[in-house]
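Asker: the sequence isn't on hand, but the structure is:
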């Protein structure tokens, strides 16, 4: 059975910086995914980066959800791309965890352990210490991110059911309590 990992990256205590974590928690709570040949795990990776290597290398397909910086683009712009073919305007010199995640994926590539990787990213507005939540620009980007992810999962042959009528705002208050986990 092939294994797919949906990995949320970010620091939930720095406002928009936590969007990856909030988004995967939201998707985990809202949807049930089904596939005959694939197993989907959803992990809140926080800011672990290189600490995630032993987990990531067990998968055939990886979807990283995180903030991305892009030259000349306003906040809330959503990107979904194959890591091997990143758009030229993506600037990986953003937050410390973003740079660490890029380095982690590149290290895994060098030793041949990186699964086929996609990035679902959004440009942040506010990266401010001790703010739990997302700005309106990022809250408005969530439906676009959700559509991009569901379209990708469908292209892989997944079906899904909405199992909870929730908003991302409902999962944010408990984000710091969830931590890194694997939902198998």
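Answerer: Happy to help now that I have it. Every value quoted in this text rests on a predicted model; they were computed, and no experiment measured them.

Asker: CA atoms for contacts and neighbours, from now on please.
Answerer: OK.

Asker: what comes up buried for stretch 122-137?
Answerer: Residues of stretch 122-137 classed as buried by neighbour count (16 or more other CA atoms under 10 Å): 122, 123, 124, 125, 126, 127, 132, 133, 134, 135, 137.

Asker: next: stretch 107-119.
Answerer: 108, 113, 114, 115, 117, 118, 119.

Asker: what does stretch 29-44 give?
Answerer: 29, 30, 31, 33, 38, 39, 40, 41, 42, 43, 44.

Asker: what sits against the fourth one?
Answerer: Neighbouring residues of residue 33 by CA atoms under 8 Å, 6 or more residues apart in numbering: 40, 158, 159, 160, 161.

Asker: quick one: buried residues of the helix or strand that the last one is a member of?
Answerer: So that's residue 161. Using DSSP states H and E, residue 161 maps to strand 159-162. By neighbour count on 16+ other CA under 10 Å, the buried set for strand 159-162 is empty.

Asker: pasting the second one now:
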């Protein structure tokens, strides 16, 4: 029986480097195509709404921004039972707590994927609402995809160069190219909050 594979990017693209995981799965779909047993999914911050996807997967590969306490842009690969603990060791946002809950619930219900792989990148900047990936993190998308393709190949999952399935990705208006070129400048848009609520209006 052919293994069912879920390649998942999670995070919030609105908060700078938090969008790393989502941008990785977008880049994968832009450049590689897989057999029908492989799903590429932008999981965003959906939390428990992702459970139906895990229910049908034998292999789960996750891209995410993870605060490992390392130098910005550092990649770290975690596998198996260590994945849930790493995703919650130093929570950066609610999406990580949510995904821990997803894995825990899937295990409780008896359908967690047998193979778990996390490809995480240490973020540089998170407090930039509306900002894109910093260079140190964006530069790791390519290496992260190489790691993912190697890991999948070792599991018997092959990819072919070409445009992949984008049906489970975000709306085109917030894909990386449109999002990062279309947002206003820092001078035109406050990235850290609404200045009406700052002390003395500054």
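Answerer: Received it, and whenever you're ready, just let me know what you need. None of these values were measured; they are calculated from a predicted model.

Asker: got a TM-score for the pair?
Answerer: The pair, once superposed, lands on a TM-score of 0.80 when counted by TM-score structural alignment, normalised by the length of structure 1; 166 aligned residues with a CA RMSD of 2.4 Å.

Asker: list the contacts of the residue nearest the centre of structure 1.
Answerer: Per CA atoms, centre = their mean, the C-alpha nearest to the average position across structure 1 is that of residue 65, at 1.5 Å. Shown in contact with residue 65 of structure 1 (CA under 8 Å, 6+ apart): 6, 7, 8, 9, 19, 20, 21, 23, 24, 119, 120, 121.

Asker: related to what we said a few turns ago, which members of the buried residues of stretch 29-44 of structure 1 occur in strands, if any?
Answerer: Among those, DSSP state E puts 31, 33, 38, 39, 40, 41, 42, 43, 44 in strands.

Asker: tell me the one of these nearest residue 98 of structure 1?
Answerer: Using CA to CA, residue 44 is the member of those that sits closest to residue 98 of structure 1, with 14.6 Å.

Asker: just how off-centre is the helix of greatest length in structure 2 within its chain?
Answerer: In structure 2, with assignment by DSSP state H, the single longest helix is helix 94-109. Mean-position distance between helix 94-109 of structure 2 and its chain equals 15 Å (CA atoms, centre = their mean, to the nearest Å).

Asker: and the helices in structure 2, which stretches?
Answerer: Under DSSP H, structure 2 gives helices at 20-31, 51-55, 82-89, 94-109, 135-138, 141-154, 176-182.

Asker: what is the burial count for the equivalent of residue 25 of structure 1 over in structure 2?
Answerer: Per TM-score structural alignment, the equivalent position to residue 25 of structure 1 in structure 2 is residue 26. Residues lying near residue 26 of structure 2 (other CA atoms under 10 Å) number 24.

Asker: these two touch, right, residue 26 of structure 2 and residue 163?
Answerer: No - between residue 26 of structure 2 and residue 163 there is no contact under CA atoms under 8 Å: 10.6 Å.

Asker: not counting its neighbours along the chain, what's nearest residue 176 of structure 2?
Answerer: residue 23 (6.6 Å; CA to CA, 6 or more residues apart in numbering).

Asker: thought that neighbour was touching residue 180?
Answerer: No - checked against CA under 8 Å, the pair residue 23 of structure 2 and residue 180 is beyond contact range at 11.4 Å.

Asker: can you pick out the residue with more neighbours from these two?
Answerer: More neighbours surround residue 23 than the other of residue 23 of structure 2 and residue 180, with 26 against 14 (other CA under 10 Å).

Asker: for the more buried one, give its distance to residue 155 of structure 2.
Answerer: As judged by CA to CA, to the nearest Å, residue 23 of structure 2 and residue 155 of structure 2 stand 23 Å apart.

Asker: equivalent analysis for residue 113 of structure 2, please.
Answerer: Residue 113 of structure 2 is 14 Å from residue 155 of structure 2, by CA to CA.
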